[in-house]
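> Show me the folded form of this:
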Amino acid sequence: MTRKRGQRFELREHTADIAVEAAGDSLEGVFAAVADGLGAASCDEIPDETGDRFSLSVTAENREALLFDYLDELIYLRDVRVELPVDHRVEAITHSDDADDAESWTLEASARGVPLADIDAREVKAVTYSEMRLERVDDGWEAYVVFDV
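Model (predicted):
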């Protein structure tokens, strides 16, 4: 089990895939913990001092879709930037309803991009909705996400 202040994650075996079970004191904390789990699923040892921080923003129609789209964006950015996103910080998650009763959830986050040339990374192909769980619990939030490897 890996812990950061207010959040934790564990990698779980899942048939031919890999799953991340995570918890956080806040919704932002659990999103960051799942993203850290994605990084851990991709690489056993992440260097502490390489890579620059970058920001990202994601919008979706509900919380679960926001988590999916956030993780999907991280995988996309890994491929485009040729960097593994690590040390995730989710600064804010906001929710709004517009006049047409459409929901909108937005996430503002940052990560450190470690050049893939500096690490021995495994390819995580995609995030899946298979068995995805995101729920409020007594002491914060829990999530379970399966990745296709």
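
> CA atoms for contacts and neighbours, from now on please.
Fine.

> Need the contact partners of whatever helix or strand Asp87 lives in.
Per DSSP states H and E, Asp87 falls inside strand 83-97. The contact list for strand 83-97 (Cα atoms under 8 Å, 6 or more residues apart in numbering) reads 27-29, 31-33, 35-36, 39, 74, 77-78, 103-116.

> what's the answer for stretch 14-32, then?
6-13, 33-34, 37-38, 41, 67, 88-93, 139-149.

> re the thing from before, for the strand holding Asp87, buried residues please.
83-90, 93 (16 or more other Cα atoms under 10 Å).

> Save these as JSON lines, and put in distance to Ser55 too.
Shown next, in JSON lines, are the buried residues of strand 83-97 (distance: Cα to Cα, whole Å):
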{"residue": "Glu83", "distance to Ser55": "14"}
{"residue": "Leu84", "distance to Ser55": "14"}
{"residue": "Pro85", "distance to Ser55": "11"}
{"residue": "Val86", "distance to Ser55": "12"}
{"residue": "Asp87", "distance to Ser55": "12"}
{"residue": "His88", "distance to Ser55": "10"}
{"residue": "Arg89", "distance to Ser55": "9"}
{"residue": "Val90", "distance to Ser55": "10"}
{"residue": "Ile93", "distance to Ser55": "14"}
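
> Let's compare: structure for the following, please.
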Amino acid sequence: MAALGMMAEAANARLLHERVEGVREQLAQLQNQEERYDAVAETLNELPHGLSHLVIAPGKIVRSNEVLAHLDDDVFSWRSATQDVEIIARKQEVLRQQLETQGENLRELEAMTTHVGSVAQRQKMYETENISEIQETEAES
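As a prediction, this is how the structure comes out:
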């Protein structure tokens, strides 16, 4: 019976370890995405702010500072560089919240991992020293 308990604990520890690794991968992906947003925002800040510019020839250049912005899953729109920087800032704020949430999840999972490890270690100690827990029902007490 103790062997089944040990196997269950090992399976739980393995599943917990897999969850920790999954959260770490998600955290790395979110951080990578944040770095990419920073790079795009930096590039867009270098572009001029005006949408139309006078030229030496008669006429003017129109739509010179527009970028195709990814607004949602399948939604794109032409926006100025400054508008795109604002869109990226909003997306980064959501991303930071996700990073905080994933960080909290990771800390909780790591705490659970250490707790599960200490319980398993205590159980091994009890088994090696042949210590058994005394249990009595309510009727016996």
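
> Just the TM-score for the two chains, thanks.
Put the two chains on top of each other and the TM-score (TM-score structural alignment, normalised by the length of the second structure) is 0.23; 50 aligned residues with a Cα RMSD of 4.5 Å.

> Any of the contacts of stretch 14-32 of the first structure buried? List them.
Here, 16+ other Cα under 10 Å leaves 7-11, 33-34, 37-38, 41, 67, 88-90, 93, 140-147 buried among those.

> Between strand 83-97 and the helix or strand following the strand holding Asp87 of the first structure, find me the angle.
Sequence order places strand 103-115 as the next helix or strand after strand 83-97 of the first structure, per DSSP H and E. Counting by axes from the mean of the first three to the mean of the last three Cα atoms, to 10 degrees, strand 103-115 of the first structure points 170 degrees away from the direction of strand 83-97.

> name the helices or strands packed onto strand 103-115 of the first structure?
strand 52-60, helix 63-81, strand 83-97 (3 or more Cα pairs under 8 Å, 6 or more residues apart in numbering; DSSP states H and E).

> how far away is Ile18 of the first structure from Ala126 of the first structure?
11 Å (Cα to Cα, to the nearest Å).

> counting contacts, what elements does whichever strand or helix holds Leu99 of the second structure pack onto?
Using DSSP H and E, Leu99 of the second structure falls within helix 81-128. In terms of contacts (3+ Cα pairs under 8 Å, 6+ apart), helix 81-128 of the second structure is packed against helix 2-45, strand 66-70.

> Identify the residues contacting the residue most central in space within the first structure.
Centroid-nearest residue in the first structure: Ala35, 2.4 Å away (criterion: Cα atoms, centre = their mean). Contact analysis of Ala35 of the first structure by Cα under 8 Å, 6+ apart lists 71, 86, 88.

> got CSV for these, with distance to Asp97 of the first structure too?
Shown next, in CSV, are the contacts of Ala35 of the first structure (distance: Cα to Cα, whole Å):
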residue, distance to Asp97 of the first structure
Leu71, 23
Val86, 32
His88, 27
